[in-house]
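Trainee: Prediction below, plus the sequence it came from.
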Amino acid sequence: MIPVRGYRGRRVAVLGLGRSGLASARALRAGGAEPVCWDDNPATRAEAEAEGYACSDLTRHGALEDVAALIVSPGIPHLYPAPNPVVAAALEAGVPLDNDIGLFFRSFAAPGWDELDVVPRVVAVTGSNGKSTTAALIHHILTEAGRPAQLAGNIGRGVLDISPGGEGSVVVLELSSYQTELARALTPDVAVFTNLSPDHLDRHGGMGGYFAAKRRLFTEGGPDRAVIGVDESEGAFLANQLAEGAADDRVLRVSVTRKLTGPGWQVYARKGFLSEVRKGRQAAAIDLRAIKGLPGVHNHQNACAAYAACRTLGLAPRVIEAALASYPGLPHRSQIVAEAGGVTYVNDSKATNVDSAAKALRAFGSIRWICGGLEKEGGLAGLRGATEAVAKAYVIGREAAGFALQLDVEAEICTTMAQAVARAMAEAQPGDTVLLAPAAASFDQYDNFERRGEDFVAEVQRRLAG
């Protein structure tokens, strides 16, 4: 646990008692603060009370008097589409807002660090797509290289649940826009921006607000090194703002759409080969094509970003290459779950938006595509041009018929996962890939994308076994 610093003897309100909220309460108490907790869910409040935390209705008038700060869980809106009533009361009363990420960055550095030969470092990864894989890949590379590392944030453990930093250790954080937009402290040593595509636009008041939330990771505290995907205009703009000039190697540019040139520090992938170029000279090259855990151009982008981040931490190219080869992949992200009769079954349930689904569709040939769910803002127009390899789509979800009408490929309305898997398996031919890449949220039929992916895997395994 990371005890929270700066609030000893003071009351701090915690709104939302899910994983991050309860961890915040524990870390605040460990640092000597007095947490005052609230959640609309009585069962969640009971869990907090069982641990000895006082729960007080923060919606009542005067509940925030003598409160030093309000710690807000990521899912609770504080600006768009409208502030939560407790947040609105805090804004009116002048009570500072923060979240567990802000508490972590203000508290992670500990007394005694000046006695260490190599102080702990923090690598933070954000972006629209690929941030989970990139963060997990950095952690995998560090672990394989023998560096003590912890994975936390939006993946792995909560940031305040991890162990204090030790000699030469690295904390790798995956951070969503919900987390970066509110944190009052954002001071990673290395910050990574994978890419940007429309997502969570209602929460951020549009694309500009969404980019601004991501951008805060790079501008609030200023990382020592920044790894920036420059294949979208926002990434190119961010890299330009951070660099003092073309030769500034504090900014590492990453691309999978073109060869990067110039006097700076670049990592790019073309036709499955990763290249590192520094000061105009090639420093390393890696063949990514045979790595099963990293299929497709989108995963090559993740590999480039992870490679670049690990190079800033002093790892040698050959060490990173060996670790990339052993990377098993993450569940629900281009995860190969079975191979039988010449057919490959891939679970990419995390492809919850159009852009991530399009990238998955470009990673495989001859696809039997399982898609559908709760459609996100903007529709499915972004999938056009990405479906050349799709032999047929099998559409799930409560609005499967409407979803299918927007597709530019032959589509069968299946509604349920069981029916979609059965039909795709029945029609699949040797060389085909049965791919779950929904291009939609899961909440019309599942609690989360993990449950949707698990259902797909279970159906595949059941039918292969029977």
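Mentor: Happy to help now that I have it. Numbers count the residues shown, from 1 in each chain.

Trainee: For the rest of this, base every contact and every neighbour count on C-alpha atoms.
Mentor: Will do.

Trainee: Please tell me how far Val190 sits from Gly378.
Mentor: Distance of Val190 to Gly378, given as C-alpha to C-alpha, to the nearest Å: 33 Å.

Trainee: between those two, who's got more neighbours?
Mentor: The neighbour comparison of Val190 against Gly378 (other C-alpha atoms under 10 Å) goes to Val190, with 25 against 12.

Trainee: residues contacting the residue nearest to Thr312 when sequence neighbours are not counted?
Mentor: Leaving aside its sequence neighbours, Thr312 sits nearest to Arg225 (C-alpha to C-alpha, 6 or more residues apart in numbering; 7.1 Å). Neighbour list for Arg225: 189-191, 250-252, 312 [criterion: C-alpha atoms under 8 Å, 6 or more residues apart in numbering].

Trainee: quick one: what helix or strand has Arg252 in it?
Mentor: Careful, residue 252 is Leu and not Arg. Following DSSP states H and E, one finds Leu252 within strand 251-255.

Trainee: Report the next helix or strand after that strand in sequence order.
Mentor: strand 265-270.

Trainee: just the angle between that following strand and strand 251-255, please?
Mentor: 10 degrees (axes from the mean of the first three to the mean of the last three C-alpha atoms, to 10 degrees).

Trainee: Trp369 looks like it's in a strand, true?
Mentor: Yes: counting by DSSP: H, G, I helix; E, B strand; the rest coil, Trp369 is found in a strand.

Trainee: Included below, for side-by-side comparison, is a second structure:
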Amino acid sequence: MIPVQGYAGRKVAVLGLGRSGLATARALKAGGAEPLLWDDSPEARAKAEAEGFACTDLMKQGAFDGVACLITSPGIPHLYPQPNKVIARALDLGVPVDNDIGLFFQSLGAADWAKFDTAPRVICVTGSNGKSTTTALIHHILQVAGRPTQMAGNIGRGVLDIDPPQDGEVIVLELSSYQTDLARALTPDVAVFTNLSPDHLDRHNGMGGYFAAKRRLFAEGGPDRCIVGVDETEGRFLANQMAQGPEDDRVIRVSSGTKLEGFGWSVFARKGFLAEWRRGKQMASIDLREISGLPGAHNHQNACAAYAACRALGLAPKLIEQALQSFGGLPHRSQLVGERNGVRFVNDSKATNVDSAAKALQAFPKIRWIAGGMGKDGGITALEPFLGSVVKAYLIGHSARDFALQIGSTPHEICETMARAVARAAEEAEPGDVVLLAPAAASFDQYPNFEKRGEDFTAQVQALLS
């Protein structure tokens, strides 16, 4: 783990005892702090107490006496739609509020780094869609290249749970807007912004607040190199703010679909080919079309961002290309889970919003589309331009009937459950079709999270194919 620095002998309150909360408590203890833990769940408190931690109701009178800082888990609102009552109490008392990301950056450097030939580096990836795949892809490329690397944050392990980095190691972190919004310290060496589309708007009081949370990683983090997706206005604005001019190669602009030649450094994908341009010259080209782990234009954008991050570390294009070829993809993100009689079954359960579902619908020519769940504000009417590839929709969950009214003349069937949707889609599919789970909705009506929804789809497909 990374022992937390700066709080030895002091009390630090920890709110929320999930994966990141318990990892934070252990790292605080390792750094000599006295963690005071709280979670509304008796089960979570019992688990913490079984590890020897003290649980203290932080709303009790005097609970914050002598407390140096409150560390909160990312899922707990700290500002909008309104602060959690414990956080509100800390704000009233002037107790600093931070999260594990802030503690990580505050505590990462160690005295033994002076002995290293190459100091460890941190790559942080944020954005609305594709950040998990981009993070995992960077990590995979580094592994293939033989570079010591660890992956953590919003994917894999908690940031304070990783091992102290070795000489020349690269730590790759996926960071959500919840994490970047609150962290008091943000000092990545390389920062990646994939794209921006509406999501978590209640937590950020709208798109402006959502973008501002992502922007903090760059504007306040001061990375040595910025990789910025410029397919949306916000990305172009961010790249403009971070660069001294179009020739400034500290900013690497990334696009899926737009040729970017007039900049100091750019990486873009067009018609399935990745191209790297630097100072007016093409440096490399990679054919992405047959890479099974990266289907569709949205994954080509992820490939461009990961390629740019690894080029910023000095890796050779041919080595990166080799690693792209062996990338298997992530579960629940354009994941091929089976094939029968020319029909492929693809699990994109992570497509929980309209933008990510639109990207999934553009990745394949003939789709049997399984969609539905707990619909988000605005429904799915914005998907109408992307329904041309949908042969038929099979609608499940709470919003199935609402979705049926929002997809116009697209053939559809109300299936309610995943089991029926998979069975009906498989029964009607023809060679060349893709049975695609891309829900465009949250999972909480029928599943605890998108992973469980994807696992159910996978189980139904495997039972069908066995």
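Mentor: Received the coordinates, thanks. A quick note: this is a predicted structure, and the numbers were derived from the prediction, not measured.

Trainee: returning to what we had before: mean shift of the strand holding Leu252 of structure 1 relative to structure 2?
Mentor: Here the mean offset of strand 251-255 of structure 1 against structure 2 after fitting is 0.3 Å, by mean C-alpha distance after the TM-score superposition for structure 1.

Trainee: Also stretch 134-141 of structure 1?
Mentor: Once fitted to structure 2, stretch 134-141 of structure 1 is off its aligned match by 0.2 Å on average (mean C-alpha distance after the TM-score superposition for structure 1).

Trainee: In structure 2, which residue range corresponds to that stretch?
Mentor: Here stretch 134-141 of structure 1 aligns to structure 2 at residues 134-141, judged by TM-score structural alignment.

Trainee: The matching stretch: how far from the chain's middle?
Mentor: Stretch 134-141 of structure 2 sits 12 Å away from the centroid of its parent chain (C-alpha atoms, centre = their mean, to the nearest Å).

Trainee: Which of the helices or strands spans Val297 of structure 1?
Mentor: In this assignment (DSSP H and E), Val297 of structure 1 forms part of helix 296-312.

Trainee: Show residues contacting the helix or strand that that helix is followed by.
Mentor: With elements assigned by DSSP H and E, the helix or strand that comes after helix 296-312 of structure 1 is helix 317-325. For helix 317-325 of structure 1, the surrounding residues in contact (C-alpha under 8 Å, 6+ apart) are 137, 140-141, 144-145, 284, 286, 291, 303, 307, 310-311.

Trainee: follow-up on the earlier one: out of the contacts of Arg225 of structure 1, who's the most crowded?
Mentor: Val251 leads the contacts of Arg225 of structure 1 on contacts (other C-alpha under 10 Å) with 28 neighbours.

Trainee: residue in structure 1 matching Asp161 of structure 2?
Mentor: The alignment partner of Asp161 of structure 2 in structure 1, by TM-score structural alignment, is Asp161.

Trainee: and the gap between the spatially closest residue to Pro223 of structure 2 that is not a sequence neighbour and Ile227 of structure 2?
Mentor: Distances taken as C-alpha to C-alpha, 6+ apart put Asp189 closest to Pro223 of structure 2, at 4.8 Å, once the chain neighbours are dropped. For Asp189 of structure 2, the distance to Ile227 of structure 2 equals 11 Å [C-alpha to C-alpha].

Trainee: How many residues are close by the match of Asp161 of structure 2?
Mentor: Asp161 of structure 1 has 19 nearby residues by other C-alpha under 10 Å.

Trainee: isn't it right next to Ala23, touching?
Mentor: Yes: counting by C-alpha atoms under 8 Å, Asp161 of structure 1 does reach Ala23; the two are 6.4 Å apart.

Trainee: What subset of the contacts of helix 317-325 of structure 1 is buried?
Mentor: When the contacts of helix 317-325 of structure 1 are checked for burial by 16 or more other C-alpha atoms under 10 Å, the buried set is 137, 140-141, 144, 286, 291, 303, 307, 310.

Trainee: And these, which is closest to Ala89 of structure 1?
Mentor: Nearest to Ala89 of structure 1, judged by C-alpha to C-alpha, of those is Leu137 at 41.1 Å.
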